[in-house]
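Colleague: next comes the sequence, and after it the predicted model I'd like to discuss.
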Amino acid sequence: MTKGKVLIIGSNATRIEVQGGGTGATGQYLNETVVPALALIEAGYEVVLATPNGTQPHIDEASDSADHFGGDVAAYERARTFFYTDPAMTKVRTLRSVIAEGLDAYAGVFVPGGQGPVVDLMQDADTGEILRHFHDRQKPTALLCHGPVAVVSAMSNARDFRAALIDSDTPKAAELAKGWPYAGYRMTVFSNSEEKVVEDHILHAKLYFNMVDALNTAGAEVITTATDFEPNVIVDRELITGQNPRSDHPIAKAFVTALDLSLVAA
């Protein structure tokens, strides 16, 4: 017996649009996926990984390193083995099948980062339906690094909102965001200065929009650290957000605590 099931929403994106045309390689971060997943399992929860098309997320090569595990090679190798061989990570569901089965079966939902969610999850209708379900029931909802931008999908016009951001039409995007369920929520996300590091040293190109600007335009109150890559977790009602890859362990701890408290309250 487990304490309950937790849904992990993964991205299927492998490329992200960059200014000037073309795309850059992207995906999902290994540590941001595995560290919280293992923490959930160790706390007594069952994790279910689902993506828009039902295939396993692509791990961004930039995250496939012991550097994201504090230089701990053993922890890094354990993470890779878990992601690529454990049924919790390899038996991937479609988001639609999870919805059809019934979301009430899940105690909470988690969205890891990497830039992948910026491409697909933030404008994915199934992701939006899932997040609205958990929001309406005030069930623990955790999102890490770029993952918090997925809450945009809870808008009725998420695809048009994203398109307006790409067109730099902030007034149109703000108008499209009216009625967004997370308006007024305090949250964090990968900061603009952190994104510049990725643009300069990994993508070698500039994105069309930053995550902080996107969420502020949507109506969120975004809080980021003064120092880049310093762990940061913000909790507001059911929503738990982490700023960057180094927030993996802190958000896992906060999420498990919220799930346990939710069980007690039930």
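Modeller: That came in fine, so what should we check first?

Colleague: drop to CA atoms for contacts and neighbour counts, all remaining ones
Modeller: Noted.

Colleague: list of residues touching the helix or strand hosting residue 109?
Modeller: According to DSSP states H and E, residue 109 maps onto strand 106-111. With Cα atoms under 8 Å, 6 or more residues apart in numbering as the test, strand 106-111 has contacts from 4-10, 131, 134, 139-144, 147-148, 150, 259.

Colleague: just the residues you listed: which are in strands?
Modeller: Residues of the contacts of strand 106-111 located in strands (DSSP state E): 4-9, 141-144.

Colleague: okay, pairing it with this:
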Amino acid sequence: MKKVLFVLPSHDQLGNSGHKTGYWLEEFASPYYEFTDNEYEVTIASPNGGKPPVDPKSLQPENQTEYTKRLQNDKDAKEKLENTKLLSDIYSGDYDTLFLPGGHGPMWDLSEDKDLKKIVEDFYNDDKVISAVCHGPAGLLQAKDKNGNSILKNKRVTGFTNDEEETVKLEKTVPFSLEDRLKEVGSNFEKSENFKPFVVSDGRIITGQNPASAFLAAKKVIEILR
């Protein structure tokens, strides 16, 4: 049985806006079921362990999908989400692939977490598949290859775009522009229409632009690992 490590944020404050954030439910739910339905064993970790914060907006009725509804009645999945492992306790050698869902939370903590930096670098150096969706690629920004270059240098990647950030009116709230930062580390950033499914695969790095891309990103991981 192949093993996938999901990493979710522990950060729950949307800057100084007074609003809450976290991970986006659909970006966890649809990949989770794509992996488990294909008989992958899923482990979930976060910087602080325990229950990671979910973005309250992702719980609103208009943002529910067949996968988020399935999650509500899944005792095993909910128990895993209540009791995520500490990132500092994770040994990357135990897993076949890494998946970073988005939501705005990762922009604050996963973009700076040193344990995640090491995990990503270990996966990369072991030639394992790394995938990240929406704001999840923030968790890849620190990682370097053995020559000290960004693991994203000269790689085709995508992520939540400046246009999408402006559309949700959070471009002044986020700590940095994800699109700009991905370009700064030397990646070849690509994008499609706002909020439409778009996945980019370059070698063993797979990225998705937005929530609508999460399921397709997981599907691509499974294709590659087959």
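Modeller: Structure received. Computed from a predicted structure; not experimentally measured.

Colleague: by neighbour count, which of the ones in strands among the contacts of strand 106-111 of structure 1 wins?
Modeller: With neighbours defined as other Cα atoms under 10 Å, the most crowded of those is residue 144; it has 33 neighbours.

Colleague: need the counterpart of that one in structure 2.
Modeller: Applying TM-score structural alignment, one finds that residue 144 of structure 1 aligns to residue 133 in structure 2.

Colleague: where along structure 2 do the helices fall?
Modeller: Secondary structure of structure 2, counting by DSSP state H: helices at 25-37, 66-72, 75-82, 114-125, 162-167, 178-184, 214-225.

Colleague: mean neighbour count, those helices: which tops it?
Modeller: Highest mean neighbour count of those: helix 25-37, a mean of 22 (counted as mean count of other Cα atoms under 10 Å).

Colleague: mean distance between that one and structure 1 after superposition?
Modeller: For helix 25-37 of structure 2, the mean deviation from structure 1 after alignment is 0.6 Å (mean Cα distance after the TM-score superposition for structure 1).

Colleague: not counting its own residues, what contacts that helix?
Modeller: For helix 25-37 of structure 2, contacts defined as Cα under 8 Å, 6+ apart pick out 4, 41-42, 54-55, 58-59, 63-65, 67-68, 71, 101-103, 133, 211-212, 214-215, 217-219, 222.

Colleague: okay, the angle between it and strand 3-7?
Modeller: Orientation check (axes from the mean of the first three to the mean of the last three Cα atoms, to 10 degrees): helix 25-37 of structure 2 against strand 3-7 gives 170 degrees.

Colleague: what is the neighbour count of the nearest residue to the match of residue 144 of structure 1 once chain neighbours are set aside?
Modeller: Closest residue to residue 133 of structure 2 apart from its sequence neighbours, by Cα to Cα, 6 or more residues apart in numbering: residue 208 at 4.4 Å. Residue 208 of structure 2 has 31 neighbouring residues, counting by other Cα under 10 Å.

Colleague: against residue 218 of structure 2, how distant is residue 208 of structure 2?
Modeller: 9 Å (Cα to Cα, to the nearest Å).

Colleague: what's the answer for residue 183 of structure 2, then?
Modeller: 24 Å.

Colleague: what of residue 173 of structure 2?
Modeller: Separation of residue 173 of structure 2 from residue 218 of structure 2 (Cα to Cα): 29 Å.

Colleague: do the same with residue 52 of structure 2
Modeller: Taken as Cα to Cα, the span from residue 52 of structure 2 to residue 218 of structure 2 is 21 Å.

Colleague: same check on residue 20 of structure 2?
Modeller: 27 Å.

Colleague: next one: residue 110 of structure 2
Modeller: In terms of Cα to Cα, residue 110 of structure 2 sits 20 Å off from residue 218 of structure 2.

Colleague: now swap in residue 192 of structure 2 and tell me
Modeller: Applying Cα to Cα, the value for residue 192 of structure 2 to residue 218 of structure 2 is 18 Å.

Colleague: repeat that for residue 165 of structure 2.
Modeller: According to Cα to Cα, residue 165 of structure 2 and residue 218 of structure 2 sit 23 Å apart.

Colleague: please apply the same query to residue 59 of structure 2.
Modeller: Distance of residue 59 of structure 2 to residue 218 of structure 2, given as Cα to Cα: 21 Å.

Colleague: what of residue 32 of structure 2?
Modeller: Counting by Cα to Cα, the gap from residue 32 of structure 2 to residue 218 of structure 2 is 8 Å.

Colleague: what do you get for residue 6 of structure 2?
Modeller: As for residue 6 of structure 2, its distance to residue 218 of structure 2 is 11 Å (criterion: Cα to Cα).

Colleague: now distance to residue 15 of structure 2 too, for the helices of structure 2, in CSV please.
Modeller: CSV is the format used below for those (distance: least, Cα to Cα, whole Å):
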stretch, distance to residue 15 of structure 2
helix 25-37, 20
helix 66-72, 26
helix 75-82, 24
helix 114-125, 21
helix 162-167, 14
helix 178-184, 15
helix 214-225, 24
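
Colleague: so which of those helices gets nearest residue 88 of structure 2?
Modeller: Ranking the helices of structure 2 by proximity to residue 88 of structure 2 (Cα to Cα) places helix 114-125 first, at 5.6 Å.

Colleague: contact partners for the alignment partner in structure 2 of residue 217 of structure 1?
Modeller: Counting by TM-score structural alignment, residue 217 of structure 1 corresponds to residue 184 in structure 2. Taking Cα under 8 Å, 6+ apart, we find residue 184 of structure 2 in contact with no residue.
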